[in-house]
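Engineer: A structural model of the following input is requested.
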Amino acid sequence: MRILIHGINFAPELTGIGKYTGEMARWLAREGHEVRVVTAPPYYPDWRIGNDYSAVRYLRQAYPSGCGEMTMYRCPLWVPASPSGGKRLVHLASFAASSLPVMLAQVRWRPDLVLVIAPTLFCAPMAALVARVAGAKSWLHIQDFEVDAAFGLGMLQSTQARRWFLGAESQLLRRFDRVSTISDRMMDRLADKGVPTSRRVLFRNWTDTKAIYPLAAPSGFRDELDIADDSRVVLYAGNLGEKQGLDVLIDAARRTACDESIIWVIAGAGSARVKLEARSVDLPNVRWLPLQPMEKLNELLNLADIHVLPQRADAADLVMPSKLTGMLASGRPVVATAAEGTQVASIVSECGICVPPEDADALAKALSELADDGKRRYALGAKARHYAERHLGYEQIMRNFEFEAEALVNGAADTVEDDA
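Structural biologist: Model (predicted):
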């Protein structure tokens, strides 16, 4: 197949949506598909354009030889230093505008499938148009329900704007031959938004269980951070953004500061890091690490005795934390702040502990109890690894996507107008 992918985030971004889109594109290219990617220069999670890239120039890149045929088109965009609600909209719109001519030029290539990644929905109308003009099938993959999240997290607040955006979103979703998302609860939300059953596809995020696995020996990061062998490490590794609800980590760390055997390690980058570091400056039980390269990710995840996963109540089932897949694959238990009935809670309840969102007392208590119970940590960690192997395998998920895409392109899975 000739596959055209349109999305603002892409490799070499190490976290979030860019990581998954990059791994998806590489897999498809290795399997012999012709892949073109229209994207932006890497900027996430630091909200700063990466070295050797430009925010104002177009760039065409060829994928390294021997890994299939893939071409990337980097388009200019504006990156705000402080990504507030209004600035985020301008940021997303800048990429949609700059990528428009590049997307239109791909009509001559005659793709078989046009796949657009949301965020950002700003790009979806042009992707649908390019697919129609080129005679291709169209596929929208939703990593975050960005409209719901923008209002749920208070980034946008106008009631009139909410009605307009949700109405426009619903109309837009119906224009695609397939709409996929990454969790069962998010699939339910697609149904609520009027996407027919025949067009909905579950396309989970994955983890490479061969690259992320439990180590037989202690992580080398223990020596680097001077952590004693008998200390238990509570690890948060990932994006340090505003919508993660990360203040609860510092609050819980403060409540466990009297227990010298519990060490908190927070690793990552993002717009909230400076504020969080400032709040923890007086806490001797908190250590900080920068965002780690992929080759050190398994070592980092194995630093944990317990992974901690905060989630804001107002973001439940609007996003599915991508970092959870690696946590599970590392074979360590997870303590999550997630409301009962959410997708995160349904997964973590099998291999960890869930406490109410934004409840630092409950989080500190759960972590302390689990830190003192080695047998329970081991049992829950084994269940986490089993879940990852059974449900989150990279190869299995990509094979399923390839099967669905080929069926769509070849007409074996024709769209039904409405059976929702």
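Engineer: make it CA atoms for all contacts and neighbour counts henceforth
Structural biologist: Noted.
Engineer: Where do the helices of the stretch 101-250 of the chain begin and end?
Structural biologist: 124-134, 146-152, 159-173, 184-192, 221-224, 247-255 (DSSP state H, counting those that start in this stretch).
Engineer: distance between the fifth one and the chain's centre?
Structural biologist: I take that to be helix 221-224. The chain centre lies 27 Å from the centre of helix 221-224; the measure is CA atoms, centre = their mean, to the nearest Å.
Engineer: what's that helix in contact with?
Structural biologist: Here helix 221-224 makes contact (CA atoms under 8 Å, 6 or more residues apart in numbering) with 228-229, 299-300, 303.
Engineer: okay if I get these as JSON lines plus neighbour count?
Structural biologist: As requested, the contacts of helix 221-224 are exported to JSON lines (neighbours: other CA atoms under 10 Å):
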{"residue": "Ala228", "neighbour count": "12"}
{"residue": "Asp229", "neighbour count": "11"}
{"residue": "Glu299", "neighbour count": "21"}
{"residue": "Leu300", "neighbour count": "22"}
{"residue": "Leu303", "neighbour count": "24"}
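Engineer: can you list these in a markdown table and add distance to Arg185?
Structural biologist: Below are those laid out as a markdown table (distance: CA to CA, whole Å):
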| residue | distance to Arg185 |
| --- | --- |
| Ala228 | 41 |
| Asp229 | 40 |
| Glu299 | 32 |
| Leu300 | 30 |
| Leu303 | 31 |
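Engineer: Can you tell me which of those is nearest Arg132?
Structural biologist: Leu300 (44.9 Å; CA to CA).
Engineer: element containing that closest one?
Structural biologist: If you go by DSSP states H and E, Leu300 is part of helix 297-301.
Engineer: Could you list every helix and strand in contact with the helix or strand following that helix?
Structural biologist: Next helix or strand after helix 297-301 toward the C-terminus (DSSP H and E): strand 306-310. Contact here means 3 or more CA pairs under 8 Å, 6 or more residues apart in numbering; DSSP states H and E; on that basis strand 306-310 packs against strand 232-237, strand 334-337.
Engineer: following the last one, which helix or strand comes up?
Structural biologist: Scanning forward in sequence from strand 334-337 by DSSP H and E, the next helix or strand is helix 343-348.
Engineer: which residues touch that next one?
Structural biologist: Against helix 343-348 from outside (CA under 8 Å, 6+ apart): 183-185, 316-317, 320, 334-336, 338-340, 354.
Engineer: Report the buried residues of it.
Structural biologist: 343-345, 347-348 (16 or more other CA atoms under 10 Å).
Engineer: again, but for stretch 121-136
Structural biologist: Result for stretch 121-136 [16+ other CA under 10 Å]: buried residues 121-131, 134, 136.
Engineer: Using CSV, please lay out the residues you listed together with distance to Ala364.
Structural biologist: Converted to CSV, those look like this (distance: CA to CA, whole Å):
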residue, distance to Ala364
Leu121, 38
Phe122, 40
Cys123, 42
Ala124, 42
Pro125, 45
Met126, 47
Ala127, 46
Ala128, 47
Leu129, 51
Val130, 51
Ala131, 50
Ala134, 55
Ala136, 52
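Engineer: please give me the structure for this one as well, since I'd like to look at both together:
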Amino acid sequence: MRILIYAHAFAPRIGGAETYVMLLARGLAARGEVRRVTVATPTPAEGFDDTELPFAVVRRPSLPALWRLVGTAEVVLLAGPCFVPLAMALLRRRPVVVEHHGYQAVCPNGLLLQEPSKAVCPGHFMQRRYARCVRCVRATDGTRRAVAKVMATFARRWMCLAADAHVAITAHVARRTALSRTEVVYYGVPDPGRAGDGQAPTLPTFAYVGRLVGEKGLPLLLEAARALKDEGWRFRVKIIGDGPERAALERRTMSSGLSEEVIFTGALRGQALEAAVRDASAVVMPSICEETAGLAAIEQMMRGRPVVAADIGGLGEVVDGAGLKFAPGDARGLTACLRRVLQDPALADELGRRARQRAVDVFGVERMVDGHLAVFRRLIASRAAAGARARG
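Structural biologist: Predicted coordinates for the structure are as follows:
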């Protein structure tokens, strides 16, 4: 089986889709039935050593080169409905699978988040309220780009309808994208074993891991922290990550009188990240947008850390009954969840065990690879059967 994966973003960039492509490509390359895995991406190497990988990487391919790669693949997997490679796969009649990590097939801004209000979008594009879509995108990108993005969504949606199959990373994404021939295959993450207890922290600690952007709902976490401090609780909050909202969040931390409680670490990876979350009583995910999955939550669940999360989109689905959930945007609800962790350390330990068990059962790398191979086999067999019928 010769597999081409096209990823708009890839290593050395950091993100959920980038991590998924790396893990999936490695897993596929290790399977005996797979003869070749190639990742094509416009992302420059920037010093990253592709020769260390067990699969081929073609960076910044020209259009003729990408055309050839598509033509020699037995199946093409797109990490998102990428316009040009999707069009090429359809023109070359190659079996093509679109993996949906976002909502680009149903939303011009890809987030299903209305601007500038930051309210969850009910699905204006699919309800043919295109003027609402233009107003939304115009708030951040201007009128010209808003019109262009809405028009591009028409073309992207039409091509997705022509694709052979789709993979959604949660059942929530499958419902929102509303495309036939969709299989749900959850993210898989490596299993490093449950995090050791280590030395008990001097103060209970809550950690956030992720980008510092508006849709992640971090002001809500600061509001909950202020409420807990007013109640007399002593604790620490670690905000791990970076992004355009960092300066505003740091200012809000100062003005809220939380400088002693809240620590901003910046973006961390590998051992530095593990060291930063080692003493976390719980990981907090206060998103106000419909997260497609919540890879950071899955990674921490695999380490046996309890998760406190907004019950929204794929994030609520991922956490399921293995953590504490609150209504999105509900500062009192979040405060109540954090208070429960502070009041009952045994509860946090039990939630950690539950989280790890769910992650092992549902979010393993091998399960993710198996799910994709099942889709690929079915498409290749279907094409072979169709060819045999055509030959009489």
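Engineer: Lys87 of structure 1 is nearest to which of the helices of the stretch 101-250 of structure 1?
Structural biologist: helix 146-152 (12.1 Å).
Engineer: Let me see the ranges of the strands in structure 1.
Structural biologist: 2-6, 34-39, 59-62, 70-74, 113-118, 137-142, 178-181, 200-202, 232-237, 262-267, 286-289, 306-310, 334-337, 352-355 (DSSP state E).
Engineer: Compare the helices and strands packed on strand 306-310 of structure 1 and report which one is nearest to Pro293 of structure 1.
Structural biologist: Closest among those, using CA to CA: strand 232-237, at 12.0 Å.
Engineer: in structure 2, what residues pair with the closest one?
Structural biologist: The counterpart of strand 232-237 of structure 1 in structure 2, using TM-score structural alignment, spans residues 204-209.
Engineer: ok, the closest residue to Leu240 of structure 1 other than its chain neighbours - how many residues close by?
Structural biologist: Nearest-residue entry for Leu240 of structure 1: Gly270, 4.3 Å, with adjacent residues in sequence omitted and distances by CA to CA, 6 or more residues apart in numbering. Gly270 of structure 1 has 17 neighbouring residues, counting by other CA atoms under 10 Å.
Engineer: Repeat that for Met187 of structure 1.
Structural biologist: Neighbour number of Met187 of structure 1 under other CA under 10 Å is 22.
Engineer: That one maps to what in structure 2?
Structural biologist: Checking TM-score structural alignment: Met187 of structure 1 goes with Ala174.
Engineer: if I look at that match, how far off is Val39 of structure 2?
Structural biologist: Between Ala174 of structure 2 and Val39 of structure 2 the computed distance is 24 Å (CA to CA, to the nearest Å).
Engineer: ditto for Arg145 of structure 2
Structural biologist: In terms of CA to CA, Arg145 of structure 2 sits 29 Å off from Val39 of structure 2.
Engineer: now the helices for the stretch 251-392 of structure 2?
Structural biologist: Under DSSP H, counting those that start in this stretch, the stretch 251-392 of structure 2 gives helices at 270-277, 295-302, 313-319, 331-343, 345-362, 365-390.
Engineer: ok, back up a step: so can I have CSV of the strands of structure 1 showing distance to Gly18 of structure 1 and mean neighbour count?
Structural biologist: Formatted as CSV, those follow (distance: least, CA to CA, whole Å; neighbours: other CA atoms under 10 Å):
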stretch, distance to Gly18 of structure 1, mean neighbour count
strand 2-6, 11, 25
strand 34-39, 10, 24
strand 59-62, 16, 12
strand 70-74, 13, 22
strand 113-118, 10, 25
strand 137-142, 13, 24
strand 178-181, 15, 24
strand 200-202, 19, 19
strand 232-237, 16, 24
strand 262-267, 18, 22
strand 286-289, 21, 17
strand 306-310, 20, 26
strand 334-337, 24, 27
strand 352-355, 27, 24
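Engineer: Out of the ones you listed, the one nearest Leu89 of structure 1 is which?
Structural biologist: Of these, nearest to Leu89 of structure 1 by CA to CA is strand 113-118, at 13.5 Å.
Engineer: Output the helices and strands packed on strand 306-310 of structure 1 in a markdown table; the columns should cover distance to Leu367 of structure 1.
Structural biologist: Converted to a markdown table, those look like this (distance: least, CA to CA, whole Å):
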| stretch | distance to Leu367 of structure 1 |
| --- | --- |
| strand 232-237 | 8 |
| strand 334-337 | 7 |
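Engineer: Could you single out the nearest of the contacts of helix 221-224 of structure 1 to Pro41 of structure 1?
Structural biologist: Leu300 (26.2 Å).
Engineer: Make CSV from the helices of the stretch 101-250 of structure 1 and add distance to Val90 of structure 1 to it.
Structural biologist: Output for those, formatted as CSV (distance: least, CA to CA, whole Å):
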stretch, distance to Val90 of structure 1
helix 124-134, 16
helix 146-152, 14
helix 159-173, 16
helix 184-192, 26
helix 221-224, 39
helix 247-255, 27
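Engineer: quick one: which of those helices is nearest Ala329 of structure 1?
Structural biologist: helix 221-224 (18.2 Å).
Engineer: re the thing from before, just give me the closest of the buried residues of stretch 121-136 of structure 1 to Ala149 of structure 1.
Structural biologist: Leu121 (12.7 Å).
Engineer: now for Ala136 of structure 1: what does it line up with in structure 2?
Structural biologist: Looks like Ala136 of structure 1 aligns to Arg94 there (TM-score structural alignment).
Engineer: Relative to Thr170 of structure 2, how far out is Ala280 of structure 2?
Structural biologist: 27 Å.
Engineer: which residues touch Arg178 of structure 1?
Structural biologist: Arg178 of structure 1 sits in contact with 138-140, 199-201, where contact means CA under 8 Å, 6+ apart.
Engineer: whoops, Asn205 of structure 1 was the one
Structural biologist: 20, 182, 322, 325, 392, 397.
Engineer: What's the local residue count around the last one?
Structural biologist: Residues contacting Ile397 of structure 1 under the criterion other CA under 10 Å number 19.
Engineer: Tell me the residue in structure 2 aligned with it.
Structural biologist: Under the alignment (TM-score structural alignment), Ile397 of structure 1 pairs with Met368 of structure 2.
Engineer: So what touches stretch 70-78 of structure 2?
Structural biologist: 1-7, 85-86, 88-89, 92, 94-99, 376, 380.
Engineer: roughly how far is it from the heart of the chain?
Structural biologist: On CA atoms, centre = their mean, the centre of stretch 70-78 of structure 2 falls 23 Å from the chain's centre.
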